[in-house]
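S.K.: After the sequence you'll find the predicted model.
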Amino acid sequence: MIYTITANPSIDYVLQLKDLTTGKVNRTTSDVKLPGGKGINVSRILKELNIDSTALGFVGGSTGEMFKSLLSQHELKTDFTNVHEDTRINVKINAIEQDEETEINGTGPAISNEEKTSFLKQLESVGTGDVVIMSGSLPKKLPDTFYLDIAKMIQENGADFVIDTTGQALLDTLPLHPLVVKPNHHELAELFNTTFNSDQEIIDHARKLLDKGAKHVLVSMAGDGALLVTKDHAYKANAPKGVVINSVGAGDSMIAGFAGTFMKNNDPIESFHIGAACGSATAFSQDIAVKEKIDEVYKAISISELS
């Protein structure tokens, strides 16, 4: 089973307008409320791929009830921990003529020790053959090591894990051998205080993450495609042609496609192909990509071996 953890889920209130003028009254051309959170995005893509998952996280208050109502239409398996304070609301503003996206994210509820303990008890049964995918920000009062502590706990029980994070927090997870890490090329360069002038330089530095313990490294490069780096080989996926409508969730989709497929077939190349298709398909969609769009984009992606 795949478990996705969204410690700080949200209602994403997405507004579209022609242009945004601060300090003035702005009127939208459309708006939609979506169940948000990086782990939720992962579970939604897994659902499109017909891969079972259970979504975990902290949900509370009247906004938490609305969140669960919005999520119910996606027919995901969930096992949320109920908390006293309200689930947050994030506002995302797309100014079409300005070609700008503005986000205003809430902080989320404060999690009590009792609520944290209740959540962690859910993970006691996770073990060999399971994968836990952790991503997104942490709500108030949870320690910065929350995801890392979970990784240590489930690893002792034989489960694999993925933590979608960057910087030192990413480096701290590597000795625990995450199934896959996915920095973009800018984040990878920042890890090593350098810049890249070629794919080979990116590959060389991705292998440093493998040397530190990662099992696979995905590097997204926006319009230049993506790389998969393993101990012995490196592969590149081209960037398919399409209009980027919404970049939110593209990285989550790529992780879902890779981890979910790899859990089924243990084939890193096919997992990379599907992961790249999921990421691009979501970028080309108003919301998280549906299966038909993923299949369409999959046909436009080719995987080539670089080394």
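M.R.: Thanks, I have it.

S.K.: C-alpha only now, for contacts and for neighbours.
M.R.: Noted.

S.K.: tell me the strands in the stretch 151-300 of the chain, going along the chain?
M.R.: 160-164, 217-220, 226-229, 234-237 (DSSP state E, counting those that start in this stretch).

S.K.: Check which residues of the longest one are buried.
M.R.: What it means is strand 160-164. Buried residues in strand 160-164, counted by 16 or more other CA atoms under 10 Å: 160-164.

S.K.: check contacts around D160.
M.R.: Applying CA atoms under 8 Å, 6 or more residues apart in numbering, we find D160 in contact with 128-132, 154, 178-179.

S.K.: Disregarding residues adjacent in the polypeptide, which is nearest to P268?
M.R.: Distances taken as CA to CA, 6 or more residues apart in numbering place F262 nearest to P268, at 6.3 Å, with adjacent residues excluded.

S.K.: Wait, the one you found touches H273, no?
M.R.: No: if you go by CA atoms under 8 Å, F262 and H273 don't touch, sitting 10.9 Å apart.

S.K.: Settle it for me: which of these two has more neighbours?
M.R.: H273 (25 against 19; other CA atoms under 10 Å).

S.K.: What are the contacting residues of the one helix or strand Q16 maps to?
M.R.: Per DSSP states H and E: Q16 is located in strand 10-17. The contact list for strand 10-17, computed with CA under 8 Å, 6+ apart, reads 26-37, 63, 66-67, 87-96, 108.

S.K.: Buried among those? Make that a ChimeraX selection.
M.R.: Only the buried entries of the contacts of strand 10-17 go into this ChimeraX selection, using 16+ other CA under 10 Å:
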select :33,34,35,36,37,63,66,67,87,88,89,90,91,92,93,94,95,108
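
S.K.: The structure to be compared is supplied as follows:
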Amino acid sequence: MTTQMLKKASQPIGTLSLNPAVDMTYEIPNLLKDQKVHATATRFDPGGNGINVGRALKRLETVAQNHCMIAGEIGLFLKRLLAKELDDVHYEEVVGETRINGTFIEQSPPAQYEISGIGPEIPPLQLNTLLERFIDHSVKGFGVLTGSLQQNLPLTLYADLARRIAEGGGRAVVDTHGEALRHAIDAQPFLIKPNRYEFETLLGRPLEHIEMVATEARALQRRGIEYICVSLGAEGALLTGPDNTCYAVAPTVPIRSSVGAGDSMAAALVAAFARGATPLEALRLGVACATGTVTQPGTELFFPTDIDLYFDSIVIRQLDI
């Protein structure tokens, strides 16, 4: 099924990375206060949500045009890393330094700590150049708006871009959090993909059961969003659309690192919908890709072989909500 799906022609897809990063991952035995700890493994990966979506799309044999802001020596390092990962990247360079994100994976007790760096400010000229190029491509198909925004950018930016994509005939996909997500919802994008914590934060209350998540997703979907996917970590994911709500149970696998799992799911959903797949096929592909990603170290993503390994074992049930 996955092979047949991914052989179909895809609509054009654009990704936007306003605040990319070099991801640095350390695996350590345990953290000790005020003591030096020696890593058992270290790796550097190109990072940032938009970058990860682009990387995942390529592994899904899906052509995407990627639009990325870089700065300084770290930006040049990121550019070299991306040369191995992405084929079609359009860069704008600004003054400052591309951020470095840190992930510390503790082995005993098992824990993961993530630190997000601060990216450079983006001047209006470079911002507009990058955004116009992104919009011109995304109105032909899908535009993926994901990740954090620099401090000098308005929290309404993704909402504004989602409206422009829709007005041009395209479909906006938004995967962000906080006020940026709240504003984006008002723009009625085609798809949003918060994780459970982001969804609970948006609503201002905990959602203890899958049925509670489904009920709130349905209420939000009726505000004009075509699809809402809530990723649930090891529990899987839920997809609410015009016709039904489906819940996919994730396979049980050893977790190495969860970084990039949500981006892998977002990419899979876009890759599926851009090929005219059904919501069930899109959800199954999303959970398969996310499952493959959590078995990898650092911010390494799934491999195509992971999809075949997990796709058919994912159980999906329809919720009467």
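M.R.: Now that the structure is in, tell me what you want to look at. Computed from a predicted structure; not experimentally measured.

S.K.: Give me the TM-score for this pair.
M.R.: Their TM-score after superposition, calculated using TM-score structural alignment, normalised by the length of the first structure, is reported as 0.93; 307 aligned residues with a CA RMSD of 1.8 Å.

S.K.: that older thread, so which bit of the second structure is the strand holding Q16 of the first structure matched to?
M.R.: Per the alignment by TM-score structural alignment, strand 10-17 of the first structure matches residues 21-28 in the second structure.

S.K.: re the thing from before, the residue nearest to P268 of the first structure and A256 of the first structure, how far apart?
M.R.: 10 Å (CA to CA, to the nearest Å).

S.K.: So what does T62 of the second structure match up with in the first structure?
M.R.: Checking TM-score structural alignment: T62 of the second structure goes with I51.

S.K.: same question, L155 of the second structure
M.R.: Looks like L155 of the second structure aligns to D144 there (TM-score structural alignment).

S.K.: Kindly report the same for R80 of the second structure.
M.R.: Using TM-score structural alignment, R80 of the second structure sits opposite S69 in the first structure.

S.K.: What residues sit buried inside the strand or helix carrying that match?
M.R.: Counting by DSSP H and E, the element that carries S69 of the first structure is helix 61-72. Neighbour-count burial for helix 61-72 of the first structure, with 16+ other CA under 10 Å as criterion, is recorded at 61, 63-64, 66-68, 71.

S.K.: any chance of those residues in TSV, plus distance to E103 of the first structure?
M.R.: Compiled in TSV, the buried residues of helix 61-72 of the first structure are given as follows (distance: CA to CA, whole Å):
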residue	distance to E103 of the first structure
G61	23
T63	19
G64	20
M66	20
F67	19
K68	22
L71	21
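
S.K.: So which of the residues you listed is the closest to L120 of the first structure?
M.R.: Checking the buried residues of helix 61-72 of the first structure against L120 of the first structure by CA to CA gives G64 as the nearest, at 19.6 Å.

S.K.: Identify each of the helices in the second structure and give its residue range.
M.R.: Secondary structure of the second structure (DSSP state H): helices at 2-7, 49-59, 72-83, 124-138, 157-167, 178-186, 196-203, 210-221, 261-273, 279-294, 304-310.

S.K.: Compare these and report which one is nearest to A248 of the second structure.
M.R.: The closest of those to A248 of the second structure is helix 279-294. By CA to CA, the value is 6.9 Å.

S.K.: quick one on the thing from earlier: aligned against the second structure, show me the partner of the residue nearest to P268 of the first structure.
M.R.: So, by TM-score structural alignment, F262 of the first structure is matched to F273.

S.K.: list the contacts for the residue lying closest to A7 of the first structure once chain neighbours are set aside?
M.R.: Take A7 of the first structure and drop its neighbours on the chain: the residue closest to it by CA to CA, 6+ apart is G57, 4.7 Å away. By CA under 8 Å, 6+ apart, the residues touching G57 of the first structure are 5-9, 79-81, 119.

S.K.: again, 7 Å this time
M.R.: Taking CA atoms under 7 Å, 6 or more residues apart in numbering, we find G57 of the first structure in contact with 5-8, 80-81.

S.K.: What is the burial count for R55 of the second structure?
M.R.: By the criterion of other CA under 10 Å, R55 of the second structure has 27 neighbours.

S.K.: That one contacts K84, doesn't it?
M.R.: No: counting by CA atoms under 7 Å, R55 of the second structure does not reach K84; the two are 9.8 Å apart.

S.K.: Can you give me the neighbour number for the alignment partner in the first structure of L207 of the second structure?
M.R.: Alignment note (TM-score structural alignment): L207 of the second structure maps to F196 of the first structure. F196 of the first structure has 14 neighbours, counted by other CA under 10 Å.

S.K.: Equivalent analysis for T173 of the first structure, please.
M.R.: Residues lying near T173 of the first structure (other CA under 10 Å) number 23.

S.K.: again, but for T201 of the second structure
M.R.: Neighbours of T201 of the second structure under the rule other CA under 10 Å: 14.

S.K.: for A248 of the second structure, same thing?
M.R.: Other residues close to A248 of the second structure by other CA under 10 Å number 23.

S.K.: From A234 of the second structure, how far out is it?
M.R.: Distance from A248 of the second structure to A234 of the second structure, by CA to CA: 11 Å.

S.K.: and what of F302 of the second structure?
M.R.: The gap separating F302 of the second structure from A234 of the second structure is 16 Å, by CA to CA.

S.K.: more neighbours, the two?
M.R.: F302 (24 against 17).

S.K.: Please tell me how far the aligned partner of that one in the first structure sits from V297 of the first structure.
M.R.: The alignment partner of F302 of the second structure in the first structure, by TM-score structural alignment, is A289. Counting by CA to CA, the gap from A289 of the first structure to V297 of the first structure is 10 Å.
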